[in-house]
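S.K.: model the structure of this input:
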Amino acid sequence: MKNSNSKTFVAVGIGAALFFVLGRFVAIPSPVPNTNISLQYAVLGLLAAMYGPVAGALIGFIGHALIDLSWGGIPWWSWVIASAFTGVVVGLFAKKLNVQEGDFNKRKVATFAIANVAAHAIAWIVVAPVLDILIYAEPAKKVFAQGAFAAVSNIITAVVVGGLLILAYTKTIAKKGSLDKE
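M.R.: Take a look at the predicted model:
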């Protein structure tokens, strides 16, 4: 158990750092103001699927807060919370996915996709816009447009790139019984 906690702690540190670097320096501008195409959600999907909801929440929360802080302001808490929420939801599927087995079959690909679609749709179409309105008194039309774009782009990057990352990771794992005794 202690080794598992150590691995999760390290995964949170590395995951938050990768989330920050990808979100800050590899963000792809979009036509929607203050909204980017964000590759960091692929890493969040991978690590939440591997280490569970607590790791997913911390990676999303810390990584997003660091991105916002790096721009010289305070974190935009509604979106930081939405990123943490995304990590929690995807992480709740970690036991079903069990990527450490080295098996990412069609059923698990579908489960990963469903987890990400649900997480991002709720996070960006409900959580972030509603919190934007409640915390910052932002105009509803603006924040729901940003949220809808973020949901679609994050779903695509998380499912496609995150799925490819998991597939690549699982290919490196020796399957049980695959090693023959000589």
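
S.K.: from here on, contacts and neighbour counts on C-alpha atoms
M.R.: OK.

S.K.: can I assume Ile74 sits in a strand?
M.R.: No: under DSSP: H, G, I helix; E, B strand; the rest coil, Ile74 falls outside any strand and is assigned coil.

S.K.: in space, what's closest to it - neighbours in sequence excluded?
M.R.: Asp68 (6.4 Å; CA to CA, 6 or more residues apart in numbering).

S.K.: contacting residues for that neighbour?
M.R.: Contact partners of Asp68, counting by CA atoms under 8 Å, 6 or more residues apart in numbering, are 74-76.

S.K.: let's see this one next, to set against the first:
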Amino acid sequence: MKDGLFKTILYTVIGIGIMTTLMLLTSITTPIEGVYIQLAYGYLALFAGVAGAIPAAIVGFTGHVLFDLIYTDHLWISWALSTGALGFVFGFAIRRNSLRQGVFSRHDMVRFNVVQAAVNIAIFGLIAPTLDVLFYQHSTTIVFTQGWIASIINLLTVAVFGTITLKLYANYKLKQNKQ
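M.R.: Below is the predicted model of the structure:
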């Protein structure tokens, strides 16, 4: 038990570092203020598949907080909470035991992408903008525009980068298990 807990904590700390680094180094600015193309969300999917829902929620939340504190002029707690929630749901959308055995089938890919697309739209298209209005009294037009564009960008990024990295990880585990 202690060994498993230690590994989970270690993975989580390393995951936070990787998530933050990816958010800082691979952020591509879009024409919409405050909206970035982030490869880190694809990594969050991989991390959730490897470590599970709770560690992924911690990595998503903490990585986003650190990104905001380092890169932007303001901590957007609404978006950090949303990123944590996204990681949490990713942890349930990916069949971890199958992934560890080297299986990430087309069915798994479709299932994961349907869930991640719906959750990205719900979290970043609805929940994060609503929290912005409640927490910061921002204009609903601006934050919902940001939210819908961010949700579409995130779901596409996860669909491509997340799916590819999950498949590569499954292939790696399959080779490792055969040895």
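
S.K.: can you tell me which of the contacts of Asp68 of structure 1 is nearest Ile62 of structure 1?
M.R.: Set against Ile62 of structure 1, the nearest of these by CA to CA is Pro75 (10.2 Å).

S.K.: surely that closest one touches Ala65?
M.R.: Yes: contact criterion CA atoms under 8 Å: Pro75 of structure 1 and Ala65 qualify, at 5.2 Å.

S.K.: and those two? which has more neighbours close in?
M.R.: Shown here are Pro75 of structure 1 and Ala65; by other CA atoms under 10 Å, Ala65 has more neighbours (21 against 16).

S.K.: in which helix or strand would I find that one?
M.R.: helix 53-70 (DSSP states H and E).

S.K.: those helices in structure 1, which residues are they?
M.R.: Secondary structure of structure 1 (DSSP state H): helices located at 2-25, 40-51, 53-70, 77-91, 94-97, 106-122, 128-136, 140-156, 162-171.

S.K.: buried set for the shortest one?
M.R.: Under the neighbour-count criterion of 16 or more other CA atoms under 10 Å, helix 94-97 of structure 1 has 94, 97 buried.

S.K.: what's the mean deviation for it versus structure 2?
M.R.: Helix 94-97 of structure 1, aligned to structure 2 and superposed, deviates on average by 5.0 Å (mean CA distance after the TM-score superposition for structure 1).

S.K.: rewinding a little: please identify the most buried of the helices of structure 1.
M.R.: helix 40-51 (a mean of 28; mean count of other CA atoms under 10 Å).

S.K.: could you export the helices of structure 1 as TSV, including distance to Ser178 of structure 1?
M.R.: As requested, these are exported to TSV (distance: least, CA to CA, whole Å):
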stretch	distance to Ser178 of structure 1
helix 2-25	24
helix 40-51	22
helix 53-70	30
helix 77-91	28
helix 94-97	20
helix 106-122	20
helix 128-136	46
helix 140-156	34
helix 162-171	13
